[in-house]
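Student: A structural model of the following input is requested.
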Amino acid sequence: MSALFARLGYRPVGEPWAEGALVVAKWHAFKVIAIQSADPRGAARALAHRLSASGLRGLAVALGPGELAIAAPRLGTPGSSKVLGVSLHQPSRVALAQMRELRPRNDSTALAHALRVADTLSSEAVGEYFFREFSSLLDGMAATIDDHHREEDRRLAVLLTLTRILFLYFIQAKGWLDGKHDYLRQRLDESLSRGIAFHERVLDPLFFGTLNRPLPERMTNRACGTIPYLNGGLFERHAIERKLGQPRFSNELWAHAFDRLFDRYRFCVREAEEVDAVAPDTLGRVFERLMDSRERLRSGTFYTPESVVHQIVRAALGTTLPRLGGMSADAARRLLAGDPLLGIERVQARRALRILRILDPAAGSGAFLLGALEILTDLTLRLEDNDCLDPWTVRRRVLRENLFGVDINPMAVRLAELRLWLAVVADDPTTDISQIVPLPNLDGVVRQGDSLLDPIAAARLALGRGPGANRDIVKEVAAIRRKVFDARGRSTRRIMTALARAEHRLAQSMVERSIGAAQAQLQDLEHVTRGRDLFGHPASLNAGQRRHLLQTRQNLEALRRAKSALEDGALPFFAFEVHIPDVMTDGGFHLVIGNPPWVRAERLAPAMRVNLSQRFRLWRSRNNAGFAHLPDLSIAFLERFLELAAPGGAVALIVPSKVASAGYGEAMRRHMVRETTVTYLHRLPDRQAARFGATTYPLAIIAHKSAPPDDHRIQLGFDASASVCQTALQDPGPWILVPNHGREALERLRASGVPLQDVVTPQLGVKTGADDVFVGRLVTARGPLAVVRFGSEEAPIEISVLRPVVRGRDVKPFRTGATRVILWACDHRGRPSTSLPPRAAAYLERHRARLERRSDYRGGPLWTVFRTGSALGAHRIVWPDIARRPCAVMLDATDQHDALPLNSCYIASVRTRMTALAITAILNSCWFAALAAVVASEARGGYRRINASVVAQLPVPRTERGLSDLAAVTERAQRNDDVSLDQVDAAVAETLDLSPTVQHELRKLGSPHRR
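Tutor: Got it, this is the predicted structure:
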């Protein structure tokens, strides 16, 4: 063992540790501790738990018969990472790759190495390999289906079949398929050897004649062997399969699928325990990755890592449980921490867990439902006095009583059901296949539908009161839905039909009542317009009434369409008031939780934008100035979460962190701090954020749906290490999510000068709309001509129409390294020239079609470019719009004073040279970096958006002396004199009169881990 880790870069040792374990290798203070065991995976996990409890930085290794198992302690939280199993005879490529990642890095510390090792053993490496093979197989199988069907239908049909196989591989790992762990492979080999069609003769009877039918209802099929009844749902033909004529795949394709995918991986029913196995949570990552980039941008669907889910669920329950069932906040905290409760507290906690209702309205593949299921099961088992109670029974009870999920994507619903079913059977020790309890029917737990927009909710909120549900039908729907959960065999269809009819009657009743109420309101509003005011003039509606009139008319139209469809026998929409009416009649859900879609406004269809702005108060633009002023879709979901939560309930969701600072989030921020009690604002750290796949950082918001106490403090993270008074976030503008000392330092910085917004308005640089045509690299220049490389094309261009160009990436503190030129045919005011020299004209003519397609182009010369005025001003300060740390240059004080900044830069053209130079110094200081680290929106990779609203807060010295001193610093720095950034910081601090205490606090805010 020592020799193995020596090869990986550790120092071999052989020191006793405890109870037969040895320290076999070291790297600084990091220790590799090994033990022998007949169960190496269990031993490695147990040893890692001990290391975690002792606070030791190290690695747990267990050697067993034919296998090496490796685990790491979690840092900052009790427990172990996943376990990596390495075969001593035939190690997999995944295992070897993971082993190589355990090598120390010379420039690292023991703590940094421990964090990286824990991350490595919690990674999704096996999921990445699995995804590649799964995606390739899906594409190959979809290509064999008749291509006159839509591509998405063909892919869905294949996905349905492959997910059934995936599910059976998990079940097979438990020995539930004829008692064999290789049942499916055996049946395929038999089919190949006998030359019979595997899909038609084996899979179809297994799926649709065996697994979905109780034993008495099955047709005799001894070839299948002893197979449990697993209930319907997954093993019922989907409408898409019927539409495509029940596609089947050849034996060759199935042999390829088993050889390349299913038989190459170990399948583990328990979520996320073994790093080298495919676990059910792999399905969520596969689903998210299978969508192409266009679909992901449209739907805003991103995978939520398990560690993030568990943190948010626990924090959300800590917000929800107090006062539910009589529980105190302290009892809820101790329950979630695993500490003992007193007798009456145990009774209150059991009651709270029984009545708790949790909803994920954007469930995706079920990550939050799974997280809630696991945590509620654990809490219930610890509270129950019955030692005979088992986890699989409790999970069924939690699913039936506590959890609800909705998603608009039918495949997501299927995958969520799959993961929930696997969670139910994960701990079931039953070995007698005839005694296996069938899976619950989840049709009443996870529903397909649009949880954001439906006519009944829109009408109810517009009318200011509920449309009035028929309580008898509500009770009927709730009773039948509970029966669905335990429905079996032929009775399932009968019960589902009864549920559909009851829901249909309830929808009809509510739609009719809503129409009546809407018509009454419409008549009242129209009556106002027919009257006269006190002076005898025709009365008119105010802006709010006009908006209400328009919304009421639109709601009425939608309700009438719904009524027409209902009369035809269809139920054309999902509505919580119809499908989960008992919960909504009681006021709503106790906890609404999830990771809703993040979609920028410009990615939404125009009709969707109109519907959202009319339906949701917090989604409306402050003006009509374009997409930049329209919110992200997640804000509409946040408002919907709050609507669905009961009074006194809680919401917990993940949103893009930019909602805390962007102008479009102003209404949301104001509503949250004034109308709710925000318990947590948790910006996910870089290590977790990197696993999201989104282009911005995630922010977790957890809030109680109740007015905040005056002294309430918001926790700025789940570790409770910092907090801020909620009243401190009531001012307009970005949320300053730092503790009080940091806030005071920022306020002192901003008060130390005149806000830049009172001096100048920054603007973006030149926009060409086709940088690949206008911007290139100078190859040679001779006489009046130059050769410029534009992408892969080289063209001769007259030097008279070329100017140096500055991109955001070219800007460094006090200097620019412009290496590109722009084809520029504009006069001194930025207006297009009337003509071009011949070589430039010929070049642009070759790109006419491309140039005429530009979104900003409205006719005129082909060489027209946009936003030219700001680029031609005097005393130009230039900085990149996105950067890890702010940096700037006073462009007119460099040898590239004739350069033109592109729209990846911001420009501020200031009246005087001295003021411009002074502002440049402040922009390059660590003090402004601290301000940007707090108020600028984040982007992936540690970048921030240093836009006009951020720089507007920069303090400009009030005195001539202050401006002059800083101008001198910038002039020396831009001349390449020996001026360090530390000297710049010192000069700015002196000019702005920043005390040592303020400087200390600002340095903490602008430190690298916050950028």
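Student: Could you use CA atoms for every contact and neighbour count after this?
Tutor: Fine.
Student: now the strands for the stretch 101-250 of the chain?
Tutor: Here the stretch 101-250 of the chain has no strands by DSSP state E, counting those that start in this stretch.
Student: What is the burial count for the residue nearest to residue 131 when sequence neighbours are not counted?
Tutor: Spatial nearest neighbour of residue 131, chain neighbours left out: residue 286 (5.7 Å); criterion: Cα to Cα, 6 or more residues apart in numbering. Number of residues near residue 286 (other Cα atoms under 10 Å) recorded here: 19.
Student: quick one: residue 286 and residue 129 touch, right?
Tutor: No - Residue 286 is beyond contact range of residue 129, at 10.4 Å (criterion: Cα atoms under 8 Å).
Student: for the residue nearest to residue 131, helix, strand, or coil?
Tutor: helix (DSSP: H, G, I helix; E, B strand; the rest coil).
Student: what do you get for residue 718?
Tutor: Following three-state DSSP, the label given to residue 718 is coil.
Student: does it really touch residue 310, like I thought?
Tutor: No - assessed by Cα under 8 Å, residue 718 is found out of contact with residue 310, at 11.2 Å.
Student: who are the neighbours of the longest helix anywhere in the chain, in terms of helices and strands?
Tutor: With secondary structure taken from DSSP state H, the chain has its longest helix at helix 490-530. If you count contacts as 3 or more Cα pairs under 8 Å, 6 or more residues apart in numbering; DSSP states H and E, helix 490-530 packs onto helix 455-463, helix 471-485, helix 543-567, helix 576-579.
Student: any chance of the ones you listed in CSV, plus distance to residue 841 and mean neighbour count?
Tutor: Below are the helices and strands packed on helix 490-530 laid out as CSV (distance: least, Cα to Cα, whole Å; neighbours: other Cα atoms under 10 Å):
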stretch, distance to residue 841, mean neighbour count
helix 455-463, 56, 21
helix 471-485, 71, 18
helix 543-567, 52, 17
helix 576-579, 62, 23
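Student: compare with the first, here's sequence two:
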Amino acid sequence: MSRYDRDVLGCLRRPSSASLERLFLLLQRETQGASFFRSLRDYLQQLRPSNGQMHLALVDLVLKLIFLMFVQRKGWLNFDPFYLETHMARCRVRSLSIVQAFLKPLFARLEGVRVAEAFSLGCLPRLGGGLFRFHPEALPAIPNDWCTALMDMLATQYSFSLFEARAERRIAGISPEVLGAVFENLLVERDRKAQGTFYTPGHLAEKQVEAGFAAWLAMRPEMSDPGSRLEVLKAVRVLDPSCGSGTYLVAAFQVLLRHRLDLAPQDQRYNGKLYALKRDIVTRNLYGIDINPMAVRLTEVRLWLNMIQDLEVSEPSAAPVLPNLQHHLRPGDFLNAHLPVAPEVLKKWPKYGQLARLRASFPASDGLQRTARLRHIHRLEQELAGFLVGCRHRDARRRMRTRLDQKSLPGLEPGARRRVPKPVPEPEKSLHVVFSDAMLAGGFDLIFGNPPWVAAGKLQTPDKQAMVARLPCPPGLSLEGQTDASLYFAAACLGLLGPRGHLGFLLPSKMLQAKYGAGLRAYLQDRCRIEYLFDYGLDQGVVFRADTFPLALGVSRCGAEAGHRIAVELHEKASTRSFSLPQRELGDRFGMWHLEPEAREGFCRRSHWPTLGELGFRARRGIVTGAKRLFTFERPPAMVPRDRLRPLLRGRDIQTDRVAPGAWIYWPFEAEILGRDMSETERRWLKGISKARIEGRRVGLPYGARSLGGWLLVWKYLASRWTPALIRGGSWIPDQTAYYVQIKRFEPAYRLFLYACSVTADQDLRAMAERGKDRCFFFYAHTCDRLPIPPDWDTRPLSIPEPRDLWCAAQGVDQWPLT
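Tutor: Predicted coordinates for the structure are as follows:
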């Protein structure tokens, strides 16, 4: 019994207010998971791996040992519940290396391979599956004390459960879900941040998968017949294109198992026959890919644990061999793994039958047989990839010959004929190759996942243009601008879906309003059936312990009927609102989606109003220096003359009741300054800055002069409310954290300022703006350009005061006259 189990029992035996509080703390999975993660991280850091590969090898070893803790709990290791601790102690007594004398032969036995044993390992199962392939040369030197201390920590401090948590069932201790979350966090932190990955809570994935299967089944009238229903469920294909630790695939496994058990006879719901049913689901219905090989391994482990959780055997050697899942769970870069081809082209390859037979027999293979078959599968897949690339090149050459023969077409004049388009590089191995059986069947039936959230500027791909060109986006869907990587995933997966297929993704909620998401929103609203929108982004930290704002999106690839309504949920920390809205009313005239009922009603009432941009008042970002630390100053520096400095108005300087510049900017652009020679001190300072060029009396900077005359309606770009101010142009320079609208005359400037301070303007902008942390919003230029302005804004009776240099937002509140 672990210390955790003893603590729980102690609290139950001695009930009191303090013990009950301690019991609730013990039963919190978050507390257990955080403690488990810290303990494993500390043990890994003790060995100080010298590089990332060595760190991953250590993580893989720890994962093997924890998997064996689950197996040991079932008595499958020589009937001994303390098998690992006993044999490690035996190695220490004999002064044998635990890694070489015990773990190496143990893992070989579990894989079905016999090697020399320093002592008898007893009766063991042949688990296979590929988990226990072991390469000790990839590890750092591991002392025996480290191994025994790790096992003592695992055995005495934590309780392990084979069962996954569900909405109606909480699991105390370390479950496979907690194990997945912990090991995702043990991956190299900088890699996880670069890849934009966050662990998805199991209850959220389960809810999405349940809703997705319900929508998918509802569109199939043939499912009313039990026989037809069973055949459809046997052939269903579920993909997670960024499987992580397998949260969505485990949820899909559980939902499929429940549906299959509903159709199974009573005598097939227990032990061996239940295991066979689980094996059939895992090997036939589930597909996954992830850029991190260790994440794929975590998915395999969680699926294996779900398979054996309620299996009982008479002796360890009777335990079934776990299926190898490498044919359906693949490491790879999803965005760079596409070579779209028609199914008819796949059928033309003469060796496809041989590849299909090898894939069918692969899950049951073990040991050397598995290695040989896997090598053969990879070789055939390489041949298939070459065949498909050759077909594409032949088609491209044929199309080019046709174009060149049509000399009269515009753009094919003699001088233009030689401009042959640059060929798009082909991926080494595409999804249409490795998952060709699904492509031949018409695509995937359901695709679930939480794709990486990576901004376009941080997308780590050598050729983004080629990557986008290869994505199998459906006709009519285009993505433009600085698109987040998660939207590329969504667009590609829509193309991989079969007819009436379902896509359930967890996306950043800014796709509701972001400019780069307009193409995807238009396609989904016009050509798909949107099943649900669950917004978890009203408060940060509702789903992830990070500044993220998730949106659960579920769509079916088929047109929506006229009266179709979308299920909507708005989740906050303290409450949840549920309602439905018509799909045809989801978007406004700019293509943005609004889920808040109040915001939608307001936009409907003001849909005929002109916008700020349509009136000719274009919002602009303040000066971007490109080298803020070099050209802006908290105090005027001694090496720059005062007449070459201007007050700098930053976003933080714009408050509701106070506006005052808090810094200075180097500004040598005034007409009276350009004709003067610069001082020697200033010249030496500029020569020390690589981004500055001195050309006689002029200086070249990464930013330039800008006309700021008239009046400026200025605001900070990130705030909980829109806080505009009106300043006289020409004296202060707004920086990159402030945006402004330039207006020539005072009267229209003052009228727009008063409306900008109104409650209606603030509500409209917050409904359109992207969300930031702490309930703040990003008031970008393209957002404020879309602010509806009353049609009579310039004629409504209003008292215009005498001009002055500054009006704060507090001076304009409630001043706009209501009609």
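Student: Could you measure from the aligned residue in structure 2 for residue 639 of structure 1 over to residue 633 of structure 2?
Tutor: Taking TM-score structural alignment, residue 639 of structure 1 has residue 491 as its aligned residue in structure 2. Using Cα to Cα, to the nearest Å, residue 491 of structure 2 is found at 45 Å from residue 633 of structure 2.
Student: Equivalent analysis for residue 507 of structure 2, please.
Tutor: 39 Å.
Student: One more: residue 405 of structure 2?
Tutor: Residue 405 of structure 2 is 64 Å from residue 633 of structure 2, by Cα to Cα.
Student: show me what contacts the counterpart of residue 130 of structure 1 in structure 2?
Tutor: When structure 2 is aligned by TM-score structural alignment, residue 130 of structure 1 is paired with residue 36. For residue 36 of structure 2, the contacting residues are 158, 182, by Cα atoms under 8 Å, 6 or more residues apart in numbering.
Student: thinking again about what came up before, closest to residue 962 of structure 1 out of the helices and strands packed on helix 490-530 of structure 1?
Tutor: helix 543-567 (48.7 Å; Cα to Cα).
Student: Which secondary structure elements does that closest one sit against?
Tutor: helix 455-463, helix 490-530.
Student: what's the angle between that helix and helix 490-530?
Tutor: Interaxial angle of helix 543-567 of structure 1 relative to helix 490-530 (axes from the mean of the first three to the mean of the last three Cα atoms, to 10 degrees): 140 degrees.
Student: neighbouring contacts of helix 543-567 of structure 1?
Tutor: Here helix 543-567 of structure 1 makes contact (Cα under 8 Å, 6+ apart) with 455-456, 458-459, 462, 504, 507-508, 511-512, 514-515, 518-519, 521-522, 525, 571-573, 614.
Student: how close does the longest strand belonging to structure 1 sit to structure 2?
Tutor: Counting residues, the longest strand found in structure 1 (DSSP state E) is strand 645-656. In the superposition against structure 2, strand 645-656 of structure 1 averages 1.6 Å from its aligned positions (mean Cα distance after the TM-score superposition for structure 1).
Student: what's that strand in contact with?
Tutor: So strand 645-656 of structure 1 is contacted by 312, 316, 319-320, 587-596, 598, 634-635, 638, 641-642, 696-706 (Cα under 8 Å, 6+ apart).
Student: now stretch 158-165 of structure 2
Tutor: By Cα under 8 Å, 6+ apart, stretch 158-165 of structure 2 touches 2-5, 36, 69-70, 171-177, 202, 305-306, 309.
Student: Residue 715 of structure 1 pairs with which position in structure 2?
Tutor: Aligned partner of residue 715 of structure 1 by TM-score structural alignment: residue 567.
Student: Next, that match: secondary structure please.
Tutor: strand.
Student: so how many other residues sit close to it?
Tutor: There are 17 residues near residue 567 of structure 2, going by other Cα under 10 Å.
Student: Isn't it up against residue 552?
Tutor: No - counting by Cα under 8 Å, residue 567 of structure 2 does not reach residue 552; the two are 11.2 Å apart.
Student: Common neighbours of the two, please.
Tutor: With Cα under 8 Å, 6+ apart, residue 567 of structure 2 and residue 552 have common neighbours 532-533.
Student: so where is stretch 67-74 of structure 2 in structure 1?
Tutor: So stretch 67-74 of structure 2 sits over residues 167-174 in structure 1, by TM-score structural alignment.
Student: Looking at residue 405 and residue 633 of structure 2, which one has more neighbours?
Tutor: Between residue 405 of structure 2 and residue 633, residue 633 has the larger neighbour count (other Cα under 10 Å), namely 17 against 12.
Student: Can you tell me the centre-most residue of structure 1?
Tutor: residue 302 (4.6 Å; Cα atoms, centre = their mean).
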